[in-house]
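Visitor: Give me a 3D structure for the following:
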Amino acid sequence: MQANLFDTNDSSKDPTRHPLGDAELLEFLHLFSPTEADQILATLIQDIPWQQEYLKIAGRLRAVPRLQCWMGDHGSHYGYSGVRLSPCPWNKTVKSILARVSELSGSPFNSVLINYYRNGQDSVAWHADDERELGEAPVIASVSLGAERIFEMKEKNNSPAKKYRLPLRHGSLLVMGEKMQQHWLHQLPKVKDLQEPRINLTFRNIIAS
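Guide: Below is the predicted model:
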């Protein structure tokens, strides 16, 4: 029998709760130790079949400012902004991360969108993960590896909306609860002069595709 890929860290089970009105946001700061997180980051950069996706904007194709991989169970198709994604098979390392994330969050996941931010010029604009494939009240669990980046949030129906900022630390887990996508937008802005990479795994549960 193969040994557990990751060490057991009881402190990882104690979340920090961030109050955002009726939305639930839980942060597990120590999902992985620094040594574990370093190892996983290097492994994923090397082993994941990264893809460059394109969006059609004003009649022109523009590269999505990050590399991606959609991974999951057979049939867990997903799409956003005109991009359609078919799942590649589960990677062994990602499957091990999934097991730990599911245990801590208490939620089932059958797929993951993995984003590779190569440096500070890679980013993601304001959006909510509210596609119909995810259902009306999705729980999304986000694992951060690599360079610390600032996660920004604002309410959808509050203009001008106050921004909330949360640093996403190396080896941490952020769980966005059922009302987060319904009422809030989030983004990962560019960072000037940042050269270090970051990988973000956002675990989801596809219920209709």
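Visitor: drop to CA atoms for contacts and neighbour counts, all remaining ones
Guide: Fine.
Visitor: Can you name the residues in contact with stretch 54-62?
Guide: With C-alpha atoms under 8 Å, 6 or more residues apart in numbering as the test, stretch 54-62 has contacts from 63-64, 81-83.
Visitor: meant to ask about stretch 124-134, not that
Guide: Outside stretch 124-134, the residues that touch it by C-alpha under 8 Å, 6+ apart are 65-66, 78-80, 136, 138, 181-182, 184-189, 204-209.
Visitor: From those, list the buried ones, please.
Guide: For these, a burial check counting by 16 or more other C-alpha atoms under 10 Å picks out 65-66, 78, 138, 181-182, 184-189, 204-206.
Visitor: buried set for stretch 174-181?
Guide: For stretch 174-181, by 16+ other C-alpha under 10 Å, it's 174-181.
Visitor: Here is the second sequence; please produce its structure so I can put it next to the first one:
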Amino acid sequence: MTQPALFIEPPAAPAEPSTRGWEQISAPGALICIKRSFLGPVAATKLLRRLIDVVPWRQDKIKIFGKEHDLPRLQQWYGDPGQVYLWSGIEMRPLPWIPELLEVREAVQRATKRDFNSVLLNYYRDGNDTVSWHADDEPGLGLSPFIASLSVGAERDFLLRRTDDKTEKRNIKLTHGSLLVMGGETQGNWQHAIPRRKRVTEPRVNLTFREFE
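Guide: Here you go, the predicted model:
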């Protein structure tokens, strides 16, 4: 019998959704949970190295005050046929699923009891790569987007701030192999960002699974 690529153990039998291993983040008007041990260190490292090697990473550009700048990270978009992703003038047509992403998607779907038809991959080469304040609130995600975000590689700060009170903030440490989920009214009430951290010298890959309508 062929070994799974990442050695993710399937559940022994169908089960009801479980809160075991999940930590809920206290944030008014949000539903945010994290499972820090979703992938073990060996599987997480194997996935990180594999994705860095096999994904055809894109260096997109973004316009700021009329001038084009390199996006401060690399990215790629995978998904079911037709799941085109448009944001800030960037069009991303889905690449077909590769075995590694299919296996991870299946594991994330089991853990969250949700289905996903696309995934955005971000490659932070070191602590100089960032993502600015934003919400994952594209119209195709529906009124209450459900996002499952898997992190492998260097630990990074995941900052949150209320849209109506930017002084109210949270900082979540995204560790190697952790799975963060955001649901409910999170995207309407909170923004998030990955800030620059010059002390970070190792890479990180983030996989955000989504269900576009």
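Visitor: returning to what we had before: any idea which of the buried ones among the contacts of stretch 124-134 of structure 1 is closest to residue 196 of structure 1?
Guide: Among those, residue 66 lies closest to residue 196 of structure 1 (C-alpha to C-alpha), at 13.4 Å.
Visitor: right, and the closest one touches residue 113 too?
Guide: No: look at residue 66 of structure 1 against residue 113 with C-alpha atoms under 8 Å: they stay out of range, at 12.0 Å.
Visitor: coming back round to it: will you turn the buried residues of stretch 174-181 of structure 1 into CSV that also has distance to residue 51 of structure 1 and secondary structure?
Guide: Listed next are those as CSV, based on distance: C-alpha to C-alpha, whole Å; DSSP: H, G, I helix; E, B strand; the rest coil:
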residue, distance to residue 51 of structure 1, secondary structure
174, 24, strand
175, 25, strand
176, 25, strand
177, 28, coil
178, 29, coil
179, 30, coil
180, 28, helix
181, 25, helix
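Visitor: And residue 211 of structure 2, how far from residue 109 of structure 2?
Guide: 11 Å (C-alpha to C-alpha, to the nearest Å).
Visitor: Residues that sit against both of these two, list them.
Guide: Joint contacts of residue 211 of structure 2 and residue 109 (C-alpha under 8 Å, 6+ apart) are 115-116.
Visitor: Tell me the secondary structure at residue 27 of structure 1.
Guide: Following DSSP: H, G, I helix; E, B strand; the rest coil, residue 27 of structure 1 is assigned to strand.
Visitor: That one maps to what in structure 2?
Guide: By TM-score structural alignment, residue 27 of structure 1 lines up with residue 34 in structure 2.
Visitor: isn't that match right next to residue 22, touching?
Guide: Yes: between residue 34 of structure 2 and residue 22 there is a contact under C-alpha under 8 Å: 5.5 Å.
Visitor: Of the two, which one has the most company?
Guide: Between residue 34 of structure 2 and residue 22, counting by other C-alpha atoms under 10 Å, residue 34 is the more crowded of the two (22 against 17).
Visitor: Count the residues that sit near residue 104 of structure 2.
Guide: Neighbours around residue 104 of structure 2, by other C-alpha under 10 Å: 19.
Visitor: ditto for the one 10 residues further on
Guide: The number of residues packed near residue 114 of structure 2 is 14, by other C-alpha under 10 Å.
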